[in-house]
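A.B. asks: mind looking at a prediction? Sequence and model below.
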Amino acid sequence: MTSNRRIVLTSDHTAIGLRQTIAVHIAAQGWEAVDIGPTTPESTPYPEHGAAAARMVASGDCRFGVILCGTGQGIMMAANKVKGVRCGVCGDTFSARMIRQHNDANMIAIGARVVGEGLALDIVDAFLAAAFEGGRHAPRVEMIKALEA
């Protein structure tokens, strides 16, 4: 893993509390939580938030991104439009681990209306603890990158 210990976090209005809980959780583990999400409950567009976080990951400013909306799906779709980002929605720890190990994902999306706080923290932990395995998975990740060209 790179020495970059910064993780960008964002969400729409539906996931402010869970996002802030995750930020505290990862900071306690020695990560620098860069929270760029909204702080008030007025409706806010998830595509803007997902893209902003994705740009920070794609630029190398942050090593990883954790993004949230109601289902995780919409914000994930927006993030994946940014070149260099590989983000998946995870509602379980197995998927969170696998998208790092097999897909070299650099962002994870979580549905705040889908998973509870305890599971969300476990999902983030599984994602951050895993490392890309390379090997037989590397050519497939290169194929994904080639689609951006």
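C.D. replies: Nice, thanks for sending it over. Residues are numbered from 1 along each chain as shown.

A.B. asks: only C-alpha atoms for contact and neighbour calcs from this point on.
C.D. replies: OK.

A.B. asks: and the helices in this protein, which stretches?
C.D. replies: 16-27, 46-58, 73-79, 93-101, 117-129, 138-146 (DSSP state H).

A.B. asks: residue 8: which of these is closest?
C.D. replies: helix 46-58 (6.1 Å; CA to CA).

A.B. asks: from the contact counts, what lies against the closest one?
C.D. replies: In this structure, helix 46-58 packs against strand 6-11, strand 64-69, helix 73-79, with contacts taken as 3 or more CA pairs under 8 Å, 6 or more residues apart in numbering; DSSP states H and E.

A.B. asks: for residue 111, which of the helices of the chain is the nearest?
C.D. replies: Comparing the helices of the chain against residue 111 with CA to CA, the closest turns out to be helix 73-79 (7.4 Å).

A.B. asks: my read: residue 75 touches residue 50, true?
C.D. replies: Yes: using CA atoms under 8 Å, residue 75 is in contact with residue 50, at 5.0 Å.

A.B. asks: a markdown table for the helices of the chain, including distance to residue 7?
C.D. replies: Formatted as a markdown table, the helices of the chain follow (distance: least, CA to CA, whole Å):
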| stretch | distance to residue 7 |
| --- | --- |
| helix 16-27 | 9 |
| helix 46-58 | 8 |
| helix 73-79 | 14 |
| helix 93-101 | 15 |
| helix 117-129 | 10 |
| helix 138-146 | 22 |
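
A.B. asks: got another one to weigh against that:
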Amino acid sequence: MKSNPFSPPEAAVSEAEPGKRRSIILSFASGLLVTAAVYASCFLGGTIFMLSIANSLSVSDAEKELASLSWVLGFWFTGGSIVSGFLGGYVCARMSRRSEMELGFSLAASVAVLGAGLGLADLSANSGVPSITFVVVALLLGALVGAKQNRES
């Protein structure tokens, strides 16, 4: 007991952890970076595939061959966007360890706006809207899986 009866009582106040806010920003940026890197790798792989086919043929034969393989490239790019979205959401959720779904929603919205703004998908009903929808759903599923694994560990 203190000698001064009028002094206020001591309280155990812990300082706020300064790394928490950085962790959220870092996890969001990492999720965005993973999404962009995986999609860019898939895009580069598809481009190299197309160029390797077109390089060995004449121009007219290359056009015919690439037109016949357009469905393969469509599956390749759609699959790449789904995988990149899932991995980006998963990385974002696992790194944040709190508010995983809120970060997943914000990451999905950011990727959708960036994808539409950069013209990666023309916003026609045939290709753009389903492509962005697949990425958003994959991002949210990745964030959900990451959040469940955070709760288990």
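C.D. replies: Structure received. Computed from a predicted structure; not experimentally measured.

A.B. asks: kindly provide the TM-score of these chains.
C.D. replies: The TM-score (TM-score structural alignment, normalised by the length of the first structure) is 0.25; 66 aligned residues with a CA RMSD of 5.2 Å.

A.B. asks: rewinding a little: turn the helices and strands packed on helix 46-58 of the first structure into CSV, including distance to residue 57 of the first structure and mean neighbour count.
C.D. replies: CSV is the format used below for these (distance: least, CA to CA, whole Å; neighbours: other CA atoms under 10 Å):
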stretch, distance to residue 57 of the first structure, mean neighbour count
strand 6-11, 8, 27
strand 64-69, 6, 29
helix 73-79, 10, 23
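
A.B. asks: before we move on, back to that, what is in contact with residue 75 and residue 50 of the first structure at once?
C.D. replies: Contact criterion CA atoms under 8 Å, 6 or more residues apart in numbering; residues bridging residue 75 of the first structure and residue 50 by contacting each: 11, 67.

A.B. asks: do you know which of the helices and strands packed on helix 46-58 of the first structure lies nearest residue 88 of the first structure?
C.D. replies: In terms of CA to CA, the element of these nearest to residue 88 of the first structure is helix 73-79, at 6.4 Å.

A.B. asks: tell me which residue is most central in the second structure.
C.D. replies: When the second structure is reduced to its mean C-alpha position, the nearest residue by CA atoms, centre = their mean turns out to be residue 88, at 3.1 Å.

A.B. asks: that one reaches residue 37, doesn't it?
C.D. replies: No: taking contacts as CA under 8 Å, residue 88 of the second structure lies outside contact range of residue 37: 9.4 Å.

A.B. asks: okay, the helices and strands packed on helix 46-58 of the first structure in CSV with distance to residue 93 of the first structure next?
C.D. replies: Below are those laid out as CSV (distance: least, CA to CA, whole Å):
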stretch, distance to residue 93 of the first structure
strand 6-11, 19
strand 64-69, 14
helix 73-79, 17
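
A.B. asks: which stretch among the ones you listed comes nearest residue 125 of the first structure?
C.D. replies: strand 64-69 (11.2 Å).

A.B. asks: quick one: which of the helices of the first structure is nearest residue 110 of the first structure?
C.D. replies: Closest approach to residue 110 of the first structure among the helices of the first structure is made by helix 117-129 (7.2 Å; CA to CA).

A.B. asks: show me the contact partners of the closest one.
C.D. replies: Helix 117-129 of the first structure is touched from outside by 18, 22, 25, 66, 90-94, 96-97, 99-100, 108, 110, with contacts defined as CA under 8 Å, 6+ apart.
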